[in-house]
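Engineer: Okay, predicted coordinates and the sequence, questions at the end:
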Amino acid sequence: MSVKIALLGCGTVGKAVAKALKAQSKDFTARVGAELELVGIGVRNVDAPRDPDIDRSLLTDDLEALTAKADIVIELIGGIEPARSLVHKAIENGATVVTGNKALLAEYGPEIYEAAAKADVDVYYEAAVAGAVPVVYGLRESLAGDRVETVAGILNGTTNFILDEMENNGLSFDEALKLAQDLGFAEADPTADVDGHDAAAKIAILASLAFHTRVSIKDVPTTGIRQITAENIAAAKADGYAIKLLGIASRRENGIELSVEPTLVPLDHPLAGVRGSFNSIVIEATGAGRLMFYGRGAGGAPTASAVLSDVVAGASHRVHGGQAPRELAYADLPILQPEEGESSFRIEVAVTDRTGVLTQLTGAFADNGVSIMAVRQTQIEDGVAKLIVTTHTARTSSVKSAIEVIEKADYAKGVLQVMRVEGN
């Protein structure tokens, strides 16, 4: 008996999957109880140069025909089309689907899950979020008996590498980005990474799992890291913070708060110490408390590891019976608008250096229901002082209202930066 596998895509991850299926075939047979037979590799150009370990006789550019003859279809093409159509075709044919396509799931996940449920087939997607880090499994299965309150994480290794280089080596954003590109951590077009879209797709998937509510990438307010400077990072470090691009999904009394943005993380928080291109996700749950998932979030071998774990699970179910967990969207919690959320904030304000300004400034926050944790003056130059205000947890709309009052005040020379603080 064999389980026939179609591999769609032969890039960095696809190549690693194909090589592992060949090199570890005996182990996989023992784990599944049947041979995993790779029946074809779908590519755009069969004549393109390939790794010599890839069996060229398996290559085909007829991806639809390949999909039709497989028990398990591994989709590693990326993007929306033709991946979306091929996944639907695989489901119609009764095949188990394994995908690492976060963009597809973040936009069209619900329709794929519904199609799979109707056809009574499995969809696996551990590789769609954080590479080899088993956070999808953790939320879908390990925490199925708990109530998740918050998911917060470094979900993009490229941006973490850039910010890490800026912090530790004093590089500018442009210098750190070029280094990331030279080392292969960033694409020639880094937009999806540095503008936060990749992290937004991933937190949408994790929020859907955590809160049993359909969350789309369109629901996630997103800000990237292009505006962050080495000076911002040095100032944050002096105040006891690291700047990380975090994807955050939190359960509030009135719904789900979502964001992807540069965030201040206290240096004693576990996310602050995540270096280089690693990913890390912290989950806060009612029963389990704080859980941290950490590891390589990208690259051929780590992502292939996640893909293959799904392949083994899917193949085992086909051989022995059983099925993957289905989509659970019963909660249908409302998605909050950005101003409805709440957080601690750090606000830098340039003000005229004169008596009474501090009282007026703090009064603006108090009048809008914002409690201040600390105020620090960092410098005075030409009669202008820079004040850094850190708030306790407050409604975002209240902080915004206070800032609007301050910006109109005669003592204010400008609000220089407003940044969320996580973990205070």
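Structural biologist: The structure has been received and is ready for your questions. Numbers count the residues shown, from 1 in each chain.

Engineer: Only C-alpha atoms from now on, for both contacts and neighbour counts.
Structural biologist: Noted.

Engineer: From residue 346, how far off is the residue nearest to residue 342 when sequence neighbours are not counted?
Structural biologist: Beyond its immediate neighbours in the sequence, the residue positioned closest to residue 342 (Cα to Cα, 6 or more residues apart in numbering) is residue 395, lying 4.2 Å away. Remark: distance between residue 395 and residue 346 (Cα to Cα, to the nearest Å) = 13 Å.

Engineer: which of these two has more neighbours?
Structural biologist: For residue 395 and residue 346, the more surrounded residue by other Cα atoms under 10 Å is residue 346, and the numbers stand at 22 against 19.

Engineer: looking at this, the more buried one is in a strand?
Structural biologist: Yes - secondary structure of residue 346, determined by DSSP: H, G, I helix; E, B strand; the rest coil: located in a strand.

Engineer: if I read this right, residue 91 contacts residue 119, doesn't it?
Structural biologist: Yes - distance between residue 91 and residue 119: 6.7 Å, which falls inside the contact criterion (Cα atoms under 8 Å).

Engineer: and the comparison structure, right after this:
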Amino acid sequence: MSNKPLKVALLGCGSVGSQVVRLLTEQAGDLEARVGAPVELVGVSVRRLDAPREVDVPAGLLTTDAEALVTREDVDVVVEVIGGIEPARTLILKALESGASVVTANKALLAEDGPTLFEAASKAGRDLYYEAAVAGAIPILRPLRESLAGDRVTRVLGIVNGTTNFILDKMDTSGAGFAEALEEAQDLGYAEADPTADVEGFDAAAKAAILASLAFHTRVTAQDVYREGISEVSAADVASARDMGAVVKLLAIAELRDDQVAVRVHPAMIPRSHPLASVREAYNAVFVESEAAGQLMFYGPGAGGSPTASAVLGDLVTVGRNRLNDTTGVGESAYADRAVRPMGETVTRYHVAIDVQDRAGVLAAVAQAFADNGVSIQIVRQEGRGADAQLVVVSHQATDAQLSATVEQLRGMEIVREVTSVMRVEGESE
């Protein structure tokens, strides 16, 4: 046990930062025992000194000069929870250059420019830990980085955005449309006033890039991730999934196929028997498949001040121990340097709803469009008659390019009034 305190600087005192301050105060004794030295908060960088905060922070700790705080010679660890690209990137780099280790929750920055941060940490001989960047309190990054280091991960399938899961869950359980469910999410504080980052999949794509990078030891950025949001998911899509014994979820999927990495975020139908189907409201879950361990699932609250702060403090304890022992933990692992497979070459399945003319030969013509593009049909059923006639087709696996071409061909056929819905299907074996 060292009497010399571990000195911590905090960047940001919003919902997460406030809870970090609270936990540092309330759990001071336990943290000291776990780290091996007292943990002392020496400064908190904020944009406004007089802004209301969830916890009381001694005025002497508050500062608007973040750069001066992170470059202090006595700071051992900088905790960054301000989010965004800048000034977070510059401040993290300056902290590392000044000799501090860094704990961050910044998924957007890691997904955009992680290699720059990792290289700076390696050059400085300091830690860069980021468990809180993906799935809040759920311990998923450390298992991928350390617990499964002796295994070969083949697939990561997850619900990593609580806002979209809440919306889709409400659409499933109440029959509400997207707009109605989004409004409820905003009223309850699960969705921002501007929900674009969540509902259009940007948040999930950043997390998918981080998960893929760790799982497959390859640098993957958010730009490498195919992305679709949930704003086009209709009540009819959700009802159709229910008729199939399935549920619609926004999934982050990272796969290893033919020694290439495929990463995508999009809404998909999954059978209600799949473990991810039971993930309700704003919860997150990540399903990992590996050659030796088999199937693992990690579940819990994926956002919020306290859950995210829990992950931050877990990293802080590890980084603090490393500082006391004058060592560092596991850094970036990108040795595999695998190629990222384009979405068109990714193998998937489709659920297609088609408004068609109710006349002889329609089913055969639709089946021929699938056959023309090399796509095999698993399920086909007709709903309604006359003006309300609709075909629902579920395909077997094919490349996304083949399936997209099939849909385009259907849209150009005289017998097809409209292709009303196209959604991928996941979680079922062929």
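Structural biologist: Yep, it's here. No experiment lies behind these values; they were computed from the predicted model shown.

Engineer: okay, stretch 354-368 of the second structure sits on what stretch of the first structure?
Structural biologist: Residues 349-363 of the first structure are where stretch 354-368 of the second structure lands when matched by TM-score structural alignment.

Engineer: Flag every buried residue along that stretch.
Structural biologist: Judged by neighbour count (16 or more other Cα atoms under 10 Å), stretch 349-363 of the first structure contains these buried residues: 349-353, 357-358, 361-362.

Engineer: need the contact list for the residue sitting furthest away from the middle of the second structure.
Structural biologist: Taking Cα atoms, centre = their mean, the residue of the second structure most remote from its mean C-alpha position is residue 360, at 46.5 Å. By Cα atoms under 8 Å, 6 or more residues apart in numbering, residue 360 of the second structure lies in contact with nothing.

Engineer: which secondary structure element contains it?
Structural biologist: Secondary-structure element containing residue 360 of the second structure, defined by DSSP states H and E: none, the residue being outside all helices and strands.

Engineer: And it, how close does it get to residue 385 of the second structure?
Structural biologist: Using Cα to Cα, one gets 12 Å for the distance from residue 360 of the second structure to residue 385 of the second structure.

Engineer: Give me the common contacts of these two.
Structural biologist: Any residue near both residue 360 of the second structure and residue 385 by Cα under 8 Å, 6+ apart counts here, and not one turns up.

Engineer: Out of the buried residues of stretch 349-363 of the first structure, name the ones that lie in helices.
Structural biologist: Restricting these to those inside helices, with DSSP state H as the criterion, leaves 357-358, 361-362.

Engineer: State the distance from residue 238 of the first structure to residue 376 of the first structure.
Structural biologist: 11 Å.

Engineer: list the buried ones in stretch 35-50 of the first structure?
Structural biologist: By 16+ other Cα under 10 Å, the buried positions in stretch 35-50 of the first structure come out as 35-43.

Engineer: What span of the second structure is that stretch aligned with?
Structural biologist: Under TM-score structural alignment, the match for stretch 35-50 of the first structure in the second structure covers residues 38-53.

Engineer: Mind listing residues that contact that stretch?
Structural biologist: The contact list for stretch 38-53 of the second structure, computed with Cα under 8 Å, 6+ apart, reads 2-14, 18, 24, 28-29, 31-32, 60-66, 69, 75.

Engineer: now those: which count as buried?
Structural biologist: With burial judged by 16+ other Cα under 10 Å, the buried subset of those is 5-14, 18, 24, 31-32, 62-63, 66, 69, 75.

Engineer: aligned partner of residue 17 of the second structure in the first structure?
Structural biologist: With TM-score structural alignment as the criterion, residue 17 of the second structure matches residue 14.

Engineer: Not counting its neighbours along the chain, what's nearest that match?
Structural biologist: Setting aside the residues directly before and after it, residue 14 of the first structure is nearest to residue 76 in space (Cα to Cα, 6+ apart), at 6.4 Å.

Engineer: Thanks a lot, see you next time.
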